[in-house]
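Q: Mind folding the following:
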Amino acid sequence: MTTAVTTPIVHVIDDDDALRDGLCNLLQSADIAAAGFASPQEFLDAWVPEACGCLLLDIRFPGGNGLDLQAELEQIGILMPVVLMTGEPDVTSSIRGLKAGAVDFLVKPFEDEQLFESVRAALERDRARYEAETEMRDLNERYASLTSREREVMTLVCKGLMNKQVAGHLNLSEITVKVHRGTMMRKMGVRTLPDLVRSASALADASR
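A: You can find the predicted model right below:
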């Protein structure tokens, strides 16, 4: 099943057709988009990098378990938040799942509102992640558009050097530095020095 990449979707993974369809219908009744998959492989076959939303899966399924799948998905770069379900309360598994980043651990049978609350929290977490990744991608593209000279000016300006000092370091005229600085600020999409420093700091953190 192919899902729209622009709409946050709850990806329900369960081999029980009736349960899977029931969960999807329940979520859709609350205006929460949902898509069902009979197995992790079926989900992986349909997954695209731009997909957003969360995963709703049972801690146990034929041939595997939700905790291991959660770790495997993270290893291959699928960072969707996970809501785990189980019919057998297990404190150890619950702690392991939550430590691994699961948003919630629902014990069947659970109330509809419990499901809605957990899923909405997971979707909100993914929205924040998606926005952060989009902003970082935009920032990288802006930085990539700078010339080598503009990058040199940016580095020195972020260190607190005045235009005259930058000119001395780069053996340029102060007027030329002002031109490079203005162009660099425009390309980076910032108006103030503090904004430029924050952008430079974000780029540095991302490269570590």
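Q: can we go C-alpha only for contacts and neighbour counts from here?
A: OK.
Q: Which stretches in the protein count as helices?
A: Under the criterion DSSP state H, helices of the chain are mapped to 17-29, 40-46, 66-75, 91-99, 112-144, 148-158, 163-170, 174-188, 193-206.
Q: and the fifth one, what does it pack onto?
A: When you say that, I think you mean helix 112-144. Here helix 112-144 touches strand 53-58, strand 82-86, strand 104-107, helix 174-188, helix 193-206, going by 3 or more CA pairs under 8 Å, 6 or more residues apart in numbering; DSSP states H and E.
Q: this one as well, want them side by side:
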Amino acid sequence: MPPLIHIIDDDALLREALRGLFRSADYETMDHASIEGFLAADRPNRPGCVIVDVRLPDGNGLDLLNRMSALGMSQPVLVMTGYGDIPMSVRAMKAGAADFLTKPIRDRDLFDAALAAVAADQERWAVEEALLDLQRLYGGLTARERQVVDLVALGRLNKQIAGDLSLSESTVKTHRRSAMRKLKARTVADLVRMADRLKAGV
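A: Got it, this is the predicted structure:
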């Protein structure tokens, strides 16, 4: 499905122009006249970015970033600013904005900035999806297989794991092979990396 770009600006003509710019490149857009309108909208959950004017009647770009963070929303945010609002935009960058662009903004510059933001969000989605898949696979392990995986990740040898769990070494090997098959780990090194990712949550 195409990326979704949210446009937040109280200028209806600007929103219309930006819709046309991005739809011409097969991006889908949703536009909002205010921060509250954006936050209250039924937003599809998929990769994209948010483009917001630094100053709106109900807040500014920094307010939006803070509220998105509080709500666990992690889409990249591009802040559009007038020359006199650059200090505000610098604060927004420090608060996590992906980029800020000073008006008047060339279509090419805005499009390139949005393209980079969307690519970063698509990468974030891919990482999160891979972790969710790994968590699902890990959830399919038996309790004993999980114990073996966790101990392998700590660098314990089969003989040591057998002693830790009061099992025979051959039984430990059987559990390890079964866990590797279920997790689709080709090598012990893969298994260790997977366990580390599960522990770190990344």
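Q: Would you pull the TM-score for this pair?
A: Here the TM-score for the pair of chains, by TM-score structural alignment, normalised by the length of the second structure, is 0.91; 202 aligned residues with a CA RMSD of 1.8 Å.
Q: Single out the most deeply packed of the helices and strands packed on helix 112-144 of the first structure.
A: Mean neighbours per residue, mean count of other CA atoms under 10 Å, is largest over these for strand 53-58, with a mean of 26.
Q: Tell me the mean distance between that one and the second structure once they are aligned.
A: Strand 53-58 of the first structure: mean distance to aligned residues in the second structure after superposition is 0.4 Å, counting by mean CA distance after the TM-score superposition for the first structure.
Q: now do stretch 114-129 of the first structure
A: Between stretch 114-129 of the first structure and its aligned partner residues in the second structure, the average distance after superposition works out to 0.7 Å, using mean CA distance after the TM-score superposition for the first structure.
Q: before we move on, the earlier item: can you add distance to residue 95 of the first structure and give the helices and strands packed on helix 112-144 of the first structure back as CSV?
A: As requested, these are arranged in CSV below (distance: least, CA to CA, whole Å):
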stretch, distance to residue 95 of the first structure
strand 53-58, 15
strand 82-86, 12
strand 104-107, 9
helix 174-188, 43
helix 193-206, 29
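Q: how about stretch 72-86 of the first structure, aligned to which bit of the second structure?
A: Equivalent residues of stretch 72-86 of the first structure are located at 67-81 in the second structure, counting by TM-score structural alignment.
Q: now the residue nearest the centre of the second structure: how far from residue 159 of the second structure?
A: Centroid-nearest residue in the second structure: residue 124, 3.6 Å away (criterion: CA atoms, centre = their mean). Relative to residue 159 of the second structure, residue 124 of the second structure is positioned 39 Å away (criterion: CA to CA, to the nearest Å).
Q: before we move on, what about residue 89 of the second structure?
A: Counting by CA to CA, the separation of residue 89 of the second structure from residue 159 of the second structure is 58 Å.
Q: Please tell me how far the residue of the second structure most remote from its centre sits from residue 154 of the second structure.
A: For the second structure, the C-alpha lying farthest from the average C-alpha position belongs to residue 168; by CA atoms, centre = their mean, that distance is 42.8 Å. With the distance defined as CA to CA, residue 168 of the second structure ends up 19 Å from residue 154 of the second structure.
Q: Residue 116 of the second structure too?
A: From residue 116 of the second structure over to residue 154 of the second structure (counting by CA to CA), the distance is 38 Å.
Q: In the second structure, what sits opposite residue 144 of the first structure in the alignment?
A: Aligned partner of residue 144 of the first structure by TM-score structural alignment: residue 139.
Q: Report how many residues lie close to that match.
A: The burial metric for residue 139 of the second structure, expressed as a neighbour count using other CA atoms under 10 Å, is 13.
Q: How about the residue mapped onto residue 206 of the first structure from the second structure, nearest residue that isn't a chain neighbour?
A: By TM-score structural alignment, residue 206 of the first structure lines up with residue 201 in the second structure. Leaving aside its sequence neighbours, residue 201 of the second structure sits nearest to residue 131 (CA to CA, 6 or more residues apart in numbering; 7.3 Å).
Q: Also residue 110 of the second structure?
A: Leaving out its chain neighbours, residue 110 of the second structure is closest to residue 101 (CA to CA, 6+ apart), at 7.4 Å.
Q: got a list of what that neighbour touches?
A: Going by CA atoms under 8 Å, 6 or more residues apart in numbering, residue 101 of the second structure touches 78, 79, 80, 81, 110.
Q: check contacts around the fourth one.
A: Contact analysis of residue 81 of the second structure by CA under 8 Å, 6+ apart lists 53, 54, 55, 89, 100, 101, 102, 103.
Q: Likewise for the second one?
A: Counting by CA under 8 Å, 6+ apart, residue 79 of the second structure touches 51, 52, 53, 54, 61, 89, 92, 97, 99, 100, 101.
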